[in-house]
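Undergrad: what's the 3D shape of this:
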Amino acid sequence: MGNNAIKAHLENSQKTGIFQLTGKGLPEFPEELQRLTGNLRTVDLSSNKIEVLPAAIGNFLQMKSLTLNRNKLTSLPDEIGKLKKLETLLLNGNHLTQLPSTVGQLKALRTLSLSGNKFREFPAGLGSLRHLDVLDLSKNHIQAVPAERLKVLRLEENCLELASIPVSILTNSQVSLLSVEGNLFEVKNMRDLQGYEKYMERFTATKKKFA
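TA: Take a look at the predicted model:
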């Protein structure tokens, strides 16, 4: 995509605070966005070919939503932790194996989606994100699950054994939707786990709210 086309998007973004440029084969995070660090609230660069998220991402202090689904990211810069207003971070379909510890500084984060990456372990530091409600780690290679303070935990198509589901997630957590299809056990066998009935009470109550 030429600079003129990006310029046109930038002009619109100055008015709306939203920059969306998906499926254009961009090889890198557009340097031109640096002009809008003061007012960009939403950035969506899904379905491109971005391999590196620059350290300059930490300058976007007003950003509330960052979407980089289906790119080629293998890591995130430490500076991601400077986005104190970030509420939504979507990184599905990349090549991530871990997150920087500074992700734990994203105190406003409510939704973190990491489906279809290459995680083998549950990312460290997420326990400090007290407002995190939704975590999607489906389609990775995770083998163990800590009991996090979440409402929605998606772990489909990993490498979990039934015994790796903590009793505390069923009995004492806020998790009202635990998705574990496509792992190394049959979902129906969860009925035999201690605390399953308590989990189902939360699940049913949540389902009724949205019925």
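Undergrad: can we go C-alpha only for contacts and neighbour counts from here?
TA: Fine.
Undergrad: So residue 137 versus residue 35, what's the distance?
TA: 33 Å (C-alpha to C-alpha, to the nearest Å).
Undergrad: Of these two, which one has the most company?
TA: residue 137 (26 against 11; other C-alpha atoms under 10 Å).
Undergrad: separation between the more buried one and residue 59?
TA: In terms of C-alpha to C-alpha, residue 137 sits 27 Å off from residue 59.
Undergrad: Residue 39 now?
TA: 11 Å.
Undergrad: What of residue 25?
TA: With C-alpha to C-alpha as the criterion, residue 25 and residue 59 are 24 Å apart.
Undergrad: try residue 71
TA: Taking C-alpha to C-alpha, one finds residue 71 at 21 Å from residue 59.
Undergrad: one more to line up against the first:
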Amino acid sequence: MKIVGNVEICNRLLPSLNIAGKGRSQWSSVGIGKLHGKDSELFILHQSAQNKLGTRYKVKNNIEQVFTRFVNEGKATIRFKSPPHDLCIKCDSLQLKLFLRTLKLGLENKIPAKTLLLSNITSTSRMPSAPKTKLAVLSRADYPILEGFPRTLHTLKINCAEQKIFDTRILKLQSLKLLDLCNNEITWLPEEIGLLPSLECLHLAGNKFGQVPVNDKRWNWISGGSIVKKLQVLDLSNNELIVLPKQLCKLKKLETLKVEKNNLIKLPPGIGNLSKLRTLAAGHNKLQYLPGSVKRLRLDLLDLTYNTFDSITDEQLANNLSVPSLLECAGRRVIKSRSVVRLE
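TA: Coordinates of the predicted model:
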């Protein structure tokens, strides 16, 4: 049996020689089998593009331990006694489980020898190519209408492709972490997008989401499925938005929110619930005040340039914002410092 994935070989002796023992992960194949002959021993064969002949590891009485704690995530490590190598494997979890099962049965002599001939494993002329993890579609002519999208994608960018409707084939990309649909003509997303288990970054700038009222059910994708627990970056810039949907305030992991170049007249009152938010970019809008809940945010970057705050008085701003003045903040700091000194 042979599996294909990212494999890293760690030599445990190198740290004792003041040499970094951690190797580089390579796209490789790992097979298990025997040489020709009745008394041939069981081997594990590791092959890569740089080592086409492969490295054989004796199995019987040579495996110190097999680490399977993260096997459900497609990760396992086989520790050999001689040479003192750790074979760190990362691949499809189902294939990995079958491989480890075959290894166990092979050690117990429960598999016919003919089915484990090493020659059957090495008969392929070349290494399988690494799966495609990134794809950029930068024009309508480049759009993969017939061939679709590789299921292994981690990053998908579809920019300036004149898309008016969300392509539901994207919903099959279970490994997708970053989806960039900027500069199209999309007005809404399906609620099923929340079923993408790994989606962390969603870029939607330069579309037409402002054409859908914020109380419309077509905004439910924001608060559905895994998006609430996983999404870290949301870009809704340049979408003709007047107000933001209240569902946005449920994004527990959101760290970056970009809503520049819209027509926003206010921010959601519950925006202070975004406890993980560190970047809020809301420049080039029509904001006149901020909701009082913003004082609960712990922002590293706040961009409110080119808004209309100067159209209202300081007194109105203070009443709406419920935030103390700079003088009051300074006074509180002085009182707090004196209290600390007295306690000491």
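Undergrad: wouldn't residue 198 of the second structure be in contact with residue 230 here?
TA: Yes. Under the criterion of C-alpha atoms under 8 Å, residue 198 of the second structure makes contact with residue 230 at 7.0 Å.
Undergrad: Next, count neighbours for residue 140 of the first structure.
TA: Other residues close to residue 140 of the first structure by other C-alpha under 10 Å number 24.
Undergrad: now for it: what does it line up with in the second structure?
TA: Using TM-score structural alignment, the equivalent of residue 140 of the first structure in the second structure is residue 285.
Undergrad: cool, and residue 116 of the first structure?
TA: By TM-score structural alignment, residue 116 of the first structure lines up with residue 261.
Undergrad: show me what contacts the equivalent of residue 272 of the second structure over in the first structure?
TA: Using TM-score structural alignment, the partner of residue 272 of the second structure in the first structure is residue 127. By C-alpha atoms under 8 Å, 6 or more residues apart in numbering, residue 127 of the first structure lies in contact with 104, 148-149.
Undergrad: do that again at 7 Å, thanks
TA: 148-149 (C-alpha atoms under 7 Å, 6 or more residues apart in numbering).
Undergrad: which helix in the second structure runs the most residues?
TA: helix 326-343 (DSSP state H).
Undergrad: The match of residue 140 of the first structure looks like it's in a strand, true?
TA: No. According to DSSP: H, G, I helix; E, B strand; the rest coil, residue 285 of the second structure belongs to no strand; its state is coil.
Undergrad: Just confirm it contacts residue 263, I think it does.
TA: Yes. Contact criterion C-alpha atoms under 7 Å: residue 285 of the second structure and residue 263 qualify, at 5.0 Å.
Undergrad: Tell me the secondary structure of the match of residue 272 of the second structure, please.
TA: When the rule is three-state DSSP, residue 127 of the first structure gets the label helix.
Undergrad: Would you mind confirming that residue 135 of the second structure makes contact with residue 158?
TA: No. In this structure residue 135 of the second structure lies outside contact range of residue 158 using C-alpha under 7 Å: 8.4 Å.
Undergrad: of these two, who's got more company?
TA: Using other C-alpha under 10 Å as the criterion, residue 135 of the second structure and residue 158 rank with residue 158 on top: 21 against 14.
Undergrad: so what corresponds to the more buried one in the first structure?
TA: Match for residue 158 of the second structure (TM-score structural alignment): residue 21.
Undergrad: Repeat that for residue 31 of the second structure.
TA: Aligned partner of residue 31 of the second structure by TM-score structural alignment: none.
Undergrad: do residue 251 of the second structure as well
TA: So residue 251 of the second structure corresponds to residue 106, using TM-score structural alignment.
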